[in-house]
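Q: Below are the sequence and a predicted model for it; my questions follow.
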Amino acid sequence: MGGDAGPEGEGGSLRGNRDFVLLWGGQLVSELGVRATGVALPLLVMAMTGAPALAGLAGFCGALPYVLFYLPAGVLVDRWDRKKVMLVCEAGRCLALGGIPVAVWAGRLTFPHLMVASFAAGTFFVFFSVADKSVVPALVPARQLPAAVAHLEARSRAAGLAGPPLGGLLYGMGQALPFVYDALSYAVSFTATFLIRTDLRVERAQPPAGLGHELLEGLRWLAREPFIRLSTALVGAINLTVEALKLTLVVLAVRHAGSSATAGLILGCYGAGGLAGALAAPRLTRRASPGRVAIVLTWLWAVLLLPLALVPPVPVLCGLAAAIAFGGPLWNVVMVGHQYRLIPDGLLARVKSVVLLVSWGTIPLGALAGGLLLDQAGARTTGLCLAAFMAAIAAAATLSPTIRAAAPAP
C-alpha cells in the first residue's frame, strides 16, 4: 500500500492538505509529551516508592479508562461535534498533567495524586482518540486513506523515537520537567485543532436513538465481519504483552544500568524501530494479505521476546526493542486501512470504539501484570512469560481459518 518513496501513498502527497497537516502536526507535539511522560511516570513512582508494582499500578490507572469509557465514547462521539470533543479533551489533559509539576514544586506530590492525574488524562485520551480516528476520512479523500494511515503511523513512531529520550533527559534535569512539557504540548495540540476548518460533525440521516440501541448497531456490524473481529482480539492480546514489555525494559534499564537516561535510550530505540517500520510499511505491505501479516508478525515477535529471559546487556536490549517495534506499523497500516475501507462512515466512531476497547483495554492488565511479575518473579521469568504468551497468540492466528484466508479489502 502506498508509493515507493515512503508514506506518500498511492494518492500522492498529503502536504497540501491544510487540515490534515494541522491534525498531524498538533498530535506530533502532543504525542512527544505523552511518550516523555510514559518514561517519567514510572521513574517518578519508583523514586517515590521504590516499588515496580506501584509503577505498574500507576500505568493501570492511566489505562483503566480504556476499559470503562471506549464504548460510550463511540456512541457519544458519533452524536457530538468531533472538533469540540477534541478541544475539550486537550484542555482537560493539559490541566490534569499540569497539576503534577505544581505539586512537585510545592512539595505536596503524593502517589494518589499521580493515580488520579493518570486516570483523568487517560479518560480524556479515550474520547480524543475515538474522535481523532473518526475524522481522518472527513479530512482525506478515499484514495489517500492508505497514505494517511502511513503518515499517522510515522507520526506516532517519530514521537516514540524522540519522546522517551526526551523524557529521560528532562527527568534527569528535574522530576517535574517532563510533565511541564506534556502539559504545554496539549496546549499546542489544542491550538492546531482549533484552526482546522473542515466541518467534523457527523451527518445523520435519522435522529439519534438510545445509547444502547446505537451501541448494539455497531456491535452487530462488527459481528458480521469475522476477520476484523478476530484480528482485533489478537491486537488486544499483543498490546497486553507490549505494555508489560515496556515496563520490563524500563526496570531492566534502571536496575542494571542505574540511569533514567538509559531507560529513555532503550525506549527511544523502540521508537526508532517503529519509525523505520512506518517508513517501510507502504512498500512492504503493498501486496501483503492481512492474514499473512498477522501470522508472520506474531511468530516473529514471539522469537524476539525470548532473549529477554537472559537479561541481556543494554545494547542487546536496544536491538531487541527496535526489532520488535519494526513490525507494529506493518500490522497497523494493513489492519487499519482494511477497517477504513469496510466500516461505513455513519458507524465509524461506534465500531472503532469497540475495536479500541478490545485493542487498548488490555493495556491496564499488561501494565499491572508486568509490574507484578517483575516484582515477584524477576526479569528472567517475566521474559519467559512474555515470549510464551506471544507464541500462544501466534499459534491461535495460525490455526484460525478466518485469519489464514483473509484477503485485502476491495
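A: The structure has been received and is ready for your questions. As the structure is a computational prediction, the values presented were derived from the model and not from experiment.
Q: alpha carbons only for contacts and neighbour counts from here, please
A: Noted.
Q: Need the three-state assignment for the residue of the chain most remote from its centre.
A: Distance to the chain centre peaks in the chain at Q206, reaching 33.2 Å (criterion: Cα atoms, centre = their mean). Following DSSP: H, G, I helix; E, B strand; the rest coil, Q206 is assigned to coil.
Q: Quick check, F128 in contact with V85.
A: Yes. Contact criterion Cα atoms under 8 Å: F128 and V85 qualify, at 6.7 Å.
Q: okay, those two: which has more neighbours?
A: F128 (23 against 19; other Cα atoms under 10 Å).
Q: just checking, next helix/strand downstream of whichever strand or helix holds the more buried one?
A: In the assignment (DSSP states H and E), F128 maps to helix 111-139. Using DSSP H and E, the helix or strand that follows helix 111-139 towards the C-terminus is helix 145-173.
Q: After that next one, which helix or strand is next? Please name it.
A: Per DSSP H and E, the first helix or strand lying C-terminal to helix 145-173 is helix 177-194.
Q: which other helices and strands contact that following helix?
A: helix 18-49, helix 82-106, helix 145-173 (3 or more Cα pairs under 8 Å, 6 or more residues apart in numbering; DSSP states H and E).
Q: I'd guessed E10 sits against V149; true?
A: No. Assessed by Cα under 8 Å, E10 is found out of contact with V149, at 11.8 Å.
Q: where's S231, which helix or strand?
A: Using DSSP H and E, S231 maps to helix 226-257.
Q: now for that helix, which elements pack on it?
A: Helices and strands touching helix 226-257, by 3+ Cα pairs under 8 Å, 6+ apart, are helix 211-223, helix 260-284, helix 314-342, helix 348-361, helix 363-376, helix 378-399, helix 401-405.
Q: So for I196, which of those helices sits nearest?
A: Judged by Cα to Cα, the one of those that comes nearest to I196 is helix 348-361, at 19.3 Å.
Q: Could you dump the helices and strands packed on helix 177-194 into CSV with distance to L305 added?
A: What follows is the helices and strands packed on helix 177-194, written out as CSV (distance: least, Cα to Cα, whole Å):
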stretch, distance to L305
helix 18-49, 21
helix 82-106, 33
helix 145-173, 19
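Q: Minimum distance to L215: which of those has it?
A: Counting by Cα to Cα, L215 lies closest to helix 82-106 out of those; the figure is 17.6 Å.
Q: Which positions in the closest one come out as buried?
A: Buried residues in helix 82-106, counted by 16 or more other Cα atoms under 10 Å: 82-87, 89-101.
Q: again, but for stretch 372-390
A: Of all the residues in stretch 372-390, those buried under the rule 16+ other Cα under 10 Å are 372-375, 378-390.
Q: Put this next to the previous one:
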Amino acid sequence: MEPPESLNRNRAFNFLWVGETASQFGFQVAGLATSTTAIVVLHATEGQVGLLNGLQTLAFLLIGLPAGAWVDRWRKRRTMIVADLVRMVALASIPIAWAMDALTIYHMMIVVTVFGFGTVFFDVAYQSLVPSIVHNRQIGQANGRLEASFQVARVGGPGLAGWLIGVFSAPVTFGLTVGTLGFSAAAIASIPGTEPKPAAPKDTVLWHQVRDGISYVKNEPLLGPLFLCIACNALFGQGVFTLLPVLALRDMGLDAQTLGTLLSFGAVGGLIGAGINRRVVRRLGDGHTIAAFSIIASLVNFGLPFAAMAGAHGWIVLVCVGFVQSLFQTVYNIVQLSLRQRICPKPLLGRLNATFRFAVWGVMPIGSVSAGLLAGAIGVVPAMFVFLTGTLLASIAMTFTPVAKRNRIG
C-alpha cells in the first residue's frame, strides 16, 4: 500500500491548520478579556460572571444537535468562513460600545451568546472536514497538530491578553480577536480545491437526521458510555473554569496581566502533551490512555483551591497545576477525538461531532451558572472543591466503560 502524502505537503490541511490556529488564538485572548471586563470594568457579581460564562456555550445546548445535521448538508469551508465573520461583527461591538460609554453587562451577554452560535458551527465543521482532507492513518497526527495549535494559543493568548489589558484596556483587547478571526476566515478561504457538495440525505427531515446521530452514539458500544462520562466531566469542569478567574483576581489579588502570564506558563504542558500523544498511545493503547489520563488530569486540579491558601507563593501552585493538568488533558483530548473520527462513518461525522459537542459544551451553561450561584452562597474555594469532586468521579467512571477495557481500537 502506497504511504499517504506527508501532512507537511498537504496544502489543504495546512491552510485549515493556520485558520484554526488563528481562530483559537483569538478565542483565548477574548476569554480572558471577557472575564476581566466583567469583573474589573463592569464590577460584575459572581452570579453575573457565571451567567456570562454560561451564555458563551448556550448555543451548544440550543442548536448543538441540529448544527451537526446542517453541517452534514453544507460545505464545511463555507460554514467556517461565515462563522468567523459573524463572530467578528459581534466582538467588534464591545470596544465600540465602551468608547461610547455605553457598554453594559447585558451587552456583553448578548455578544458572547452570538459568539457562541458562531463557534458551534465553526467547531463542528472543522472537525468534520479533517477526515476528508487527510488519510485515515494520519487523523491522529492531524488532530495532534490541531491540538498543539490550541495549546500554543493557550500559551500565547492569555499572556498577550494580559499585556494588552494592562497597556490599553480590557474592552480594546477585543480588537485583536476581531483581527485573528478575519485572518482565520482568509486562511480557510485559501484551502485549495473545490469542496464537493455533500450528498443529499435519504431522509430530509432535520430532526430525523439529528435522531440518526444520537442513535448512532447511543448504540455504538464504545461511544455510548464514553459520551455520558465526557458530558459529566465537562459539566463539573466548566464550574472549575468559571471560578478560576474569580479565585485569582479577587481572592488572590492578582491583576489580569499576571494571571495571563501564569496561565501561559501552565499551558506549556499542553504543548508537550500534543507532542507525545502518539508515543503514549503506542505504549498504553487508546482505551487505557483515555481512562488514565482523564483521572490524572482531574486529580491534579485539586491543587487549584490551595493556591488561594498559599499566600505569596500561590502563583507557583497555579503554574504547576496548570502545567501538569494541561499535559494530561491534552493527550486525553487528542486520543478520544481521534478515536471517534476513526470509527464513525464519514456521512455521520457532522452529527457525531455535534452530538459530542452538545454533550461537552451544551452542559457548560449549567456548570457555569451553578458554580456562580454556589460560590455566592458558600464561597469560591468550597464551591471549587465541589466541582473538582464531580470531575474526578466522572473520570473514575470512565474506567468502567468498554473503551477503557480495550487496549487497541481502530
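A: Yes, it's here. Remember, it's a predicted structure, so these values are computed and weren't measured experimentally.
Q: Double-check D286 of the second structure against N407; I have them as touching.
A: Yes. Here D286 of the second structure reaches N407: they are 5.8 Å apart, a contact under Cα under 8 Å.
Q: higher neighbour count, these two?
A: Set side by side, D286 of the second structure and N407 show more neighbours around D286, with 25 against 15, by other Cα under 10 Å.
Q: Next up, the contacts around that one.
A: Applying Cα atoms under 8 Å, 6 or more residues apart in numbering, we find D286 of the second structure in contact with 335-336, 339, 403-404, 406-409.
Q: same question, G274 of the first structure
A: Counting by Cα under 8 Å, 6+ apart, G274 of the first structure has contacts 154, 157-158, 160-161, 322, 325-329.
Q: what do we get in the second structure for it?
A: The alignment partner of G274 of the first structure in the second structure, by TM-score structural alignment, is G270.
Q: And V188 of the first structure, by the same measure?
A: Under the alignment by TM-score structural alignment, V188 of the first structure pairs with F183 in the second structure.
Q: Distance of the residue nearest to its match when sequence neighbours are not counted relative to G156 of the second structure?
A: Excluding its sequence neighbours, the residue lying closest to F183 of the second structure (Cα to Cα, 6 or more residues apart in numbering) is A22, at 6.6 Å. The gap separating A22 of the second structure from G156 of the second structure is 12 Å, by Cα to Cα, to the nearest Å.
Q: what's the answer for I396 of the second structure, then?
A: For I396 of the second structure, the distance to G156 of the second structure equals 32 Å [Cα to Cα].
Q: When these two are compared, which one has more neighbours?
A: Neighbours were counted for I396 of the second structure and for G156 using other Cα under 10 Å; G156 has more, 21 against 17.
Q: Verify the stated contact: the more buried one with S264.
A: Yes. Between G156 of the second structure and S264 there is a contact under Cα under 8 Å: 6.0 Å.
Q: contacting residues for M100 of the second structure?
A: M100 of the second structure neighbours (Cα under 8 Å, 6+ apart): none.
Q: Counting neighbours, which bits of stretch 38-54 of the second structure end up buried?
A: By neighbour count with 16+ other Cα under 10 Å, stretch 38-54 of the second structure contains the buried residues 38-39, 41, 44, 46-54.
Q: Filter these down to the ones in helices?
A: Taking DSSP state H as the definition of helices, the buried residues of stretch 38-54 of the second structure contribute 46-54.
Q: Alignment lookup: A102 of the second structure to the first structure.
A: With TM-score structural alignment as the criterion, A102 of the second structure pairs with R108.
Q: ok, how many other residues are close to its match?
A: By the criterion of other Cα under 10 Å, R108 of the first structure has 11 neighbours.
Q: Using the three-state scheme, assign it.
A: Following three-state DSSP, R108 of the first structure is assigned to coil.
Q: And G274 of the first structure, how far from L357 of the first structure?
A: Going from G274 of the first structure to L357 of the first structure by Cα to Cα gives 22 Å.
Q: Same question for P344 of the first structure.
A: In this view, P344 of the first structure and L357 of the first structure are 19 Å apart by Cα to Cα.
Q: for A183 of the first structure, same thing?
A: 25 Å.
Q: what about the two, which has more around it?
A: A183 (27 against 24).
Q: give me every residue that touches the residue nearest to that one when sequence neighbours are not counted.
A: Among residues not flanking A183 of the first structure along the chain, C94 sits closest, at 4.4 Å (Cα to Cα, 6+ apart). Residues in contact with C94 of the first structure, defined by Cα under 8 Å, 6+ apart, are 182-187.
Q: so what corresponds to C94 of the first structure in the second structure?
A: The equivalent of C94 of the first structure in the second structure is M88 (alignment by TM-score structural alignment).
Q: what about the helix holding F128 of the first structure, how far off from the second structure?
A: Helix 111-139 of the first structure, aligned to the second structure and superposed, deviates on average by 0.7 Å (mean Cα distance after the TM-score superposition for the first structure).
Q: Next, the angle from that helix to helix 18-49.
A: Interaxial angle, helix 111-139 of the first structure versus helix 18-49 (axes from the mean of the first three to the mean of the last three Cα atoms, to 10 degrees): 160 degrees.
Q: chain center to helix 111-139 of the first structure, what's the gap?
A: Remark: helix 111-139 of the first structure is offset 11 Å from the chain centroid, using Cα atoms, centre = their mean, to the nearest Å.
Q: in it, what counts as buried?
A: By neighbour count on 16+ other Cα under 10 Å, the buried set for helix 111-139 of the first structure is 114-115, 117-137, 139.
Q: The aligned partner of F179 of the first structure in the second structure: how many residues sit nearby?
A: By TM-score structural alignment, F179 of the first structure lines up with F174 in the second structure. For F174 of the second structure, the neighbour count with other Cα under 10 Å is 27.
Q: so who does F174 of the second structure touch?
A: 29-30, 33, 91-92, 94-95.
Q: Okay, it and Q48 of the second structure: tell me how far apart.
A: Counting by Cα to Cα, the gap from F174 of the second structure to Q48 of the second structure is 20 Å.
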